[in-house]
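Q: Fold the following, please.
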Amino acid sequence: MSPVSSPTIRWGILATGRIAHSFASDLALVEGNELVAVGSRSTDSARQFSEQYFTPERAVHAHGDYADLAADPDVDVVYVASPHGRHEADAMLCLEAGKAVLCEKPLTLDTSSSGHLIEEAHRRGLFFAEAMWMRANPNIRAAVAMAHDGACGRIAQVRAELGMVADPDVDRMWEPALGASALLDVGIYPLTFAHLVLGEPDAVVAAGTMHERGFDVSGGAVLTYPGGAVADVAWTQVAHSDNRASIAGDVGRIEIAPRFHEGRSFTLASGGSVHEFADPVTGRGYAHEIAEVAACLRAGSTTSDVLPPDGTLAVMRVMDEIRSQLGVSYT
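A: Prediction:
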């Protein structure tokens, strides 16, 4: 795609749920980016959202239809914030309108549909990425880089778990039609962390607990890798986990404080000493992926090294395997 020549990257947000509000709040913190439009299936919801993020410099266009948002000529890139059961259709709508897209995680419900979106964006020459904001977190990036540089020695074990008690009023967590799954909503974080450190596994063994409506609410998996490394990951939407992550080798151990996917600090224990590291995190943490997308658009890049499509598909393949072992199906 051609580089975006305007001094400001102009964003549209598709859907007006909680994550959209968090994203909009962080967007206001990133210089050279601004919210110019929002789309909802409800005109009233779009109008209320636009009024909340109105600034004296620019009004936010309120569209009561996703197609109208996708067609808005003032929008450079759309952040898709709908429930993940809708991601494939909503992201495709934006791509067909010629818009760059940052789509909230998980990209879709399975590898096949994720690959289809990625291929379509490539065919059209449009920027496209999954909004796995943890990948852009400066402390996560620093901890992984430190491990790859040998700070822990030969890496033998990665551990990561994430859990919380899901709000019963958050439909996407409990409604199968919206893609309800603790694995897709929560487990994707520890699995992505393991992938950042160790890459794609040779084998996966998983188990979990199912809701009466046919989706998983808790689970865990052991992943094994070439060379003998092991990752132990767990996730839940029905319990308050300790939300920690670690990378351990034959020289030392990196530990990321809870909640690890937000990455506010980490420690390296090696040689009898413990050193703490902490890079500033802007806002809730979404600002870093916003800045990355903006840099790609200005450079004319259709993919991001920080939010790579290959990484999205690799994690999705693991989640497909885990879903198969748990017996979760969306067909």
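Q: Please make it C-alpha for all contacts and neighbour counts, starting now.
A: Fine.
Q: Stretch 126-135: which residues count as buried?
A: L126, F127, F128, A129, E130, A131, M132, W133, M134, R135 (16 or more other C-alpha atoms under 10 Å).
Q: Could you work out the end-to-end span of it for me?
A: With C-alpha to C-alpha, to the nearest Å applied, stretch 126-135 spans 21 Å between its terminal residues.
Q: Can you check my assumption that N139 lies in a helix?
A: Yes: judged by DSSP: H, G, I helix; E, B strand; the rest coil, N139 forms part of a helix.
Q: Which residue lies closest in space to it, excluding its sequence neighbours?
A: Counting by C-alpha to C-alpha, 6 or more residues apart in numbering, G263 is the residue found nearest to N139 once chain neighbours are left out, at 5.4 Å.
Q: Please give me every residue in contact with that neighbour.
A: Residues in contact with G263 (C-alpha atoms under 8 Å, 6 or more residues apart in numbering) are M134, N137, P138, N139, I140, I256, A257.
Q: quick one more, to check against the first:
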Amino acid sequence: MGVDRVRWGIVATGNISTSFTRDLKLLADDAEVTAVASRSQTSADRFAAEFGIEQGYGDYRRMIDSGTVDVIYIGTPHPQHYAIARAALQAGVAVLCEKPVTLTAEQARDLIAVATEHKTLFAEAMWMRTNPVIQAFFKELDSGVIGEPQQVVADFAFYKPSLPTRLLDPALGGGSLMDGGIYPMTFAYMALGRPAELKAVGSLNDDGIDLNVAMAWRHDSGAVAALTCGLRSQNPWVASVSGPEGSLQLPHRFHHPEYYVRSTAAGAERIDVPVHGLGYHYEATAVMQALRDGRTEVPSLPHASTLEILELLDETRSQIGVRYPGDDDDLSG
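A: The predicted model follows:
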């Protein structure tokens, strides 16, 4: 990959794809959106017209095979991620796929294997990891300012009188875990690593959709985490890590914050970190740097973390009784 602008293809035309594409405009010197694909040619054409994209496709395979994109961003509902990402990786087209990249750890393991085999970059779009505030937060945590972390608390629950249909559809990977719970889980994982023990309880509706979930993690270090997600309450969406010397706290919308707070014996101090745009361009920048470096993995979006979080999601779902399409698939052949 030379110094030319990276050519992006956008798969799906919903809210998340709109936000991502809008942020790519901030990277105009480095990035160019050359194509968009949707299940509907009309939607693709409308999106292309809105963003000045040259080519719209009513079929993602045609875009992958067009030779006009270096990397695709996948913003479809969760169950469609796997097949689209696999097709792109097999064609040698790099992939940034919305989280969770797949519904099961088994599917994610397969995608990582395909990416490795075809020497093609693959990354999960866990944008929280690439946020400058989050990165500064964990750099300070690693410095030992609060001592060894002992407790993590994080929540991500929201309520709307009329929820998007996909959130209540098991066939679409509905429920609170995949859309919301993945954030507290990723935060705790970044702070403490993989837990030695996980316990979860959940309230499910008649369709088997998780509406309220609480998770408790225990680590070999002695640290614990208390994590919640749901679709029935307006939560503060805050997160914190505490140790013997104090705590570091992230405010409302902790997954893309503008500052954090350090509380120690010296008092509480707000730490502001410059951020701009909607926050999606940080992950796009990381992907493009990895592409130019000839990597198959983005350092700030590591495959091992993607896989371990999905294994923890699998275990959590198993404990609370949530099942998705693909749970019984054997991909080992």
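Q: After superposition, what is the TM-score?
A: In this superposition the chains share a TM-score of 0.95, using TM-score structural alignment, normalised by the length of the first structure; 324 aligned residues with a C-alpha RMSD of 1.2 Å.
Q: the helices in the first structure, which residues?
A: 18-27, 43-52, 66-71, 87-96, 111-124, 138-148, 171-174, 182, 188-198, 287-299, 309-326 (DSSP state H).
Q: Please work out which residues of the second structure line up with the second one.
A: When you say that, I think you mean helix 43-52 of the first structure. Helix 43-52 of the first structure corresponds to residues 41-50 in the second structure, going by TM-score structural alignment.
Q: average gap between that stretch and the first structure?
A: Using mean C-alpha distance after the TM-score superposition for the first structure, stretch 41-50 of the second structure ends up 0.3 Å from its aligned counterpart in the first structure, as a mean over the superposed pairs.
Q: Can you give the distance of stretch 212-230 of the first structure from its chain's centre?
A: 18 Å (C-alpha atoms, centre = their mean, to the nearest Å).
Q: quick one: contacts for the residue nearest to A234 of the first structure when sequence neighbours are not counted?
A: In space, not counting the residues next to it along the chain, A234 of the first structure is nearest to G220; the distance is 4.1 Å by C-alpha to C-alpha, 6+ apart. By C-alpha under 8 Å, 6+ apart, the contact list for G220 of the first structure reads A206, A207, G208, D232, V233, A234, W235.
Q: And the residue nearest to N139 of the first structure, what's its match in the second structure?
A: Aligned partner of G263 of the first structure by TM-score structural alignment: P257.
Q: same deal with P190 of the first structure?
A: Alignment note: P190 of the first structure maps to P184 in the second structure; criterion TM-score structural alignment.
Q: Surely that match is in contact with G230?
A: No: the pair P184 of the second structure / G230 is not scored as a contact, 11.5 Å apart, by C-alpha atoms under 8 Å.
Q: ok, now which ones touch the aligned partner of I322 of the first structure in the second structure?
A: The alignment partner of I322 of the first structure in the second structure, by TM-score structural alignment, is T316. Neighbouring residues of T316 of the second structure by C-alpha under 8 Å, 6+ apart: L198, K199, A200, M215.
Q: Could you find the closest non-adjacent residue to the last one?
A: Nearest non-adjacent residue to M215 of the second structure, counting by C-alpha to C-alpha, 6+ apart: A200, 4.4 Å away.
Q: Okay, the counterpart of that neighbour in the first structure and S45 of the first structure: tell me how far apart.
A: Using TM-score structural alignment, the equivalent of A200 of the second structure in the first structure is A206. From A206 of the first structure across to S45 of the first structure, the span is 40 Å (C-alpha to C-alpha).
Q: hmm, back to that, nearest residue to the match of P190 of the first structure in space, ignoring adjacent ones along the chain?
A: A154 (5.1 Å).
Q: Give the equivalent position in the first structure for that neighbour.
A: By TM-score structural alignment, A154 of the second structure lines up with A160.
Q: that older thread, which of the buried residues of stretch 126-135 of the first structure fall in strands?
A: Applying DSSP state E to those, the entries found in strands are F128, A129, E130, A131.
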